[in-house]
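[1] missing the sequence, but the structure's below:
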């Protein structure tokens, strides 16, 4: 059995022995009991600049292969979102390519009609973020002109996603947070967009732990007041809202919001700490999922949802619980660096040639943090080839001076 020396937070080292290779089955039919999207990351060319501020150059073969891997486990893909480094290195030019290419790949999967995706549409397989990141918030005019600029930026991105085929996710906007003066500005922008879209969209509310620039979203720093505004929008336009993704890492808030949603509007949990109990539900309602952690734990997530489909909710919950410690670690503060852990696991599992990230974000976590990520992933059965993972982990530690 493979073992290696891992660093510890107190400055020491210890020997760690890996577990046997896991065995996760892919679904033989589409998942039905829960709707789930894994928010996938992007993989840059290893020889690209990949420093802060440099234009993003993606390894398209590896990036799109990762999406096919997620689809093969029956999961949908949430793309061009914060997980894909929107606002943290992935510029709008690269994002447009990502949306269009992912739409083409999803259409090919629909045409192939594999066992995990039979009968699915492109919108079932992929949802893409539409935001306003082509704007510079600091350069926006105040007042009505700024609001109109935000609205037009959203319109342009919604058109790109709609034409490519995926479902639209209306992402939270740093630009709107900058120019809005209160709830009415948010209601005006979102109501206008919802009246204009042809098909229902997902609304995305991202908390400040993921993006501090979104403070005061929906017109208030008070979560209860912001929620009231959010709900008023959804109730007025329920026919245009497929669901909502709320990433506030507050399970109690999510349960209350879930109960208050109009019939037919889904709550896609974005709570990467409390997803096991939220997906499991309370016996009356459950959350669906649109989660960054699912991009890291997708074999286990698929197995859990397969168990729910088979009526074995106890096993489904147990599998999700077995990944919780890994999820909490990957999403520990500063939470917006969670993407680094997801890319690291992708590299350990052989899904990308190097541990590189757009904008230099691979430096966002410490050596010890990533060593713990390795250990927790192994304990959760999420290192598909332990020997390969140990080889790469050992190289990473040696390059970073551990044991030298």
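    Thanks, I have it. Remember, it's a predicted structure, so these values are computed and weren't measured experimentally.

[2] From now on I want contacts and neighbour counts done on CA atoms only, so please keep to that.
    Noted.

[3] ok, residue 123 touching residue 163?
    No - using Cα atoms under 8 Å as the test, residue 123 is too far from residue 163 to be in contact (11.7 Å).

[4] Give me the packing partners of the strand or helix carrying residue 98, helices and strands only.
    In this assignment (DSSP states H and E), residue 98 forms part of helix 92-112. Where contact means 3 or more Cα pairs under 8 Å, 6 or more residues apart in numbering; DSSP states H and E, helix 92-112 is packed against helix 60-72, helix 122-125, strand 126-130, helix 143-164.

[5] most tightly surrounded among those?
    Among the helices and strands packed on helix 92-112, the stretch with the highest mean neighbour count (mean count of other Cα atoms under 10 Å) is strand 126-130, at a mean of 29.

[6] so which of the helices and strands packed on helix 92-112 comes closest to residue 306?
    Proximity to residue 306, assessed across these by Cα to Cα, is greatest for helix 60-72 (13.1 Å).

[7] Tell me what angle that closest one forms with strand 126-130.
    Here the directions of helix 60-72 and strand 126-130 differ by 120 degrees (axes from the mean of the first three to the mean of the last three Cα atoms, to 10 degrees).

[8] Included below, for side-by-side comparison, is a second structure:
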């Protein structure tokens, strides 16, 4: 059945859009992939029926949130928990993140799903008055919580460290101390300022090549405590340069939501694994492509993955940190949650023009798995701005 609806353009004019209705695939049968490790950074679902301030006192719908993690595991993907996709530090406070980690790790262990959990310093208010010792204590509290829960640590970038560090040596000191204390290898996370402006100049340098040297020193001085590093700089060339300089056993996890197909596919010198927010939204396509890669079917991998790139680039357009809105909107369109409400009111961080274009690109990428439902829900969103 063909579905058509009117979508808005800039300025308020409308145009008819007829859905292609393609689905990316028959969903993969595998429950894991052997050529690449692929984490989807999972979003959280807010509880729309709690009468509380969504900014200062957000409430999570635990059932819907955990169901989505089970969906990701059922496709063979691993879950990266309590990351920026879950609005960590942008609506989700450490108290809620701690409970999210506890619940999600328990669910992962129950079904044999892989999970790694974000560790940061969001107990601290970033300022020059915060000391390096304060930063270390905050990191250690969260590291201890994740390890006690049975999760792997993702050592996220710290706004507090960025605010108080005087130079590269401070980063090397803090990260070195933390890595010596953890009980199992961690995933480091270098998040660029396009995702979080408060992380500008991380590793003590604004120049990414100089910052990379500092990060690489930390890794080479603690190689047995680093599983891998995720870099989210949206710079494929920088990722490839760093990938080739890592110790042999340390993995590169791409966080590049613009160039992920080629980075994961790799070249004659190597490849990246994945830890991506976009994999939350395109999970069926990503899992299908990874299954094709396992089977050596590179044409199938390319065909499925490349169709998702225009959608991802749209979702992650500036301001990049607002990408969470698009991720949750996709989950709503596909019936994974009954509403389009977000903690902190973040559903309002993108315009209806942006959402309409995203609907079109999602259809063309083949990730609207229930077209009739997606059309019905898109019409409800459009009706809120007077489009009928």
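    Perfect, I can see it now. Just so it is clear, the structure is predicted and the values come from calculations on it, not from any experiment.

[9] mind listing what's buried in the helix holding residue 98 of structure 1?
    By 16 or more other Cα atoms under 10 Å, the buried positions in helix 92-112 of structure 1 come out as 92, 94-96, 98-100, 102-107, 109-110.

[10] and which of those residues is nearest to residue 128 of structure 1?
    Comparing these against residue 128 of structure 1 with Cα to Cα picks out residue 99 as the nearest, at 6.6 Å.

[11] quick one: contacts for the equivalent of that closest one over in structure 2?
    Here residue 99 of structure 1 is matched to residue 101 in structure 2, going by TM-score structural alignment. Applying Cα atoms under 8 Å, 6 or more residues apart in numbering to residue 101 of structure 2 gives the contacts 81-82, 117, 146, 149.

[12] rerun that using 10 Å as the cut-off
    For residue 101 of structure 2, the contacting residues are 80-82, 107, 115-118, 145-146, 149-151, by Cα atoms under 10 Å, 6 or more residues apart in numbering.

[13] Quick check: it vs residue 183 of structure 2, distance?
    Separation of residue 101 of structure 2 from residue 183 of structure 2 (Cα to Cα, to the nearest Å) stands at 18 Å.

[14] cool, and residue 136 of structure 2?
    Counting by Cα to Cα - residue 136 of structure 2 and residue 183 of structure 2 are separated by 16 Å.

[15] Who are the contact partners of the counterpart of residue 110 of structure 2 in structure 1?
    Residue 110 of structure 2 maps onto residue 108 in structure 1, with residues paired by TM-score structural alignment. By Cα under 10 Å, 6+ apart, residue 108 of structure 1 lies in contact with 102, 122.

[16] Going by neighbour count, which residues of stretch 254-270 of structure 1 are buried?
    254-255, 257-258, 261-262, 265-270.

[17] and of the residues you listed, the nearest to residue 72 of structure 1?
    Of all those, residue 268 has the smallest distance to residue 72 of structure 1: 20.7 Å, by Cα to Cα.

[18] I'd say the closest one and residue 169 touch.
    No - here residue 268 of structure 1 does not reach residue 169: they are 11.5 Å apart, not a contact under Cα atoms under 10 Å.

[19] Quick check: neighbours shared by the two?
    Contact criterion Cα under 10 Å, 6+ apart; residues shared by residue 268 of structure 1 and residue 169: 202-204, 242-245.

[20] Determine which two of those are furthest apart.
    The largest separation in these, counting by Cα to Cα, is between 204 and 242 at 11.3 Å.

[21] what do these two both touch?
    Shared contacts of residue 204 of structure 1 and residue 242 (Cα under 10 Å, 6+ apart): 169, 268.

[22] where do the strands sit along the stretch 201-350 of structure 2?
    Taking DSSP state E, counting those that start in this stretch to define them, one finds strands in the stretch 201-350 of structure 2 at 226-232, 251-254, 273-276.

[23] counterpart of the second one in structure 1, which residues?
    In other words, strand 251-254 of structure 2. Using TM-score structural alignment, strand 251-254 of structure 2 pairs with 266-269 in structure 1.

[24] now swap in the first one and tell me
    Taking TM-score structural alignment as the measure, structure 1 aligns residues 241-247 with strand 226-232 of structure 2.

[25] Give the buried residues for that stretch.
    Buried residues in stretch 241-247 of structure 1, defined by neighbour count with 16+ other Cα under 10 Å: 241-247.

[26] could you dump those to CSV with distance to residue 155 of structure 1?
    Putting these into CSV (distance: Cα to Cα, whole Å) gives the following:
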residue, distance to residue 155 of structure 1
241, 17
242, 18
243, 19
244, 19
245, 20
246, 22
247, 23
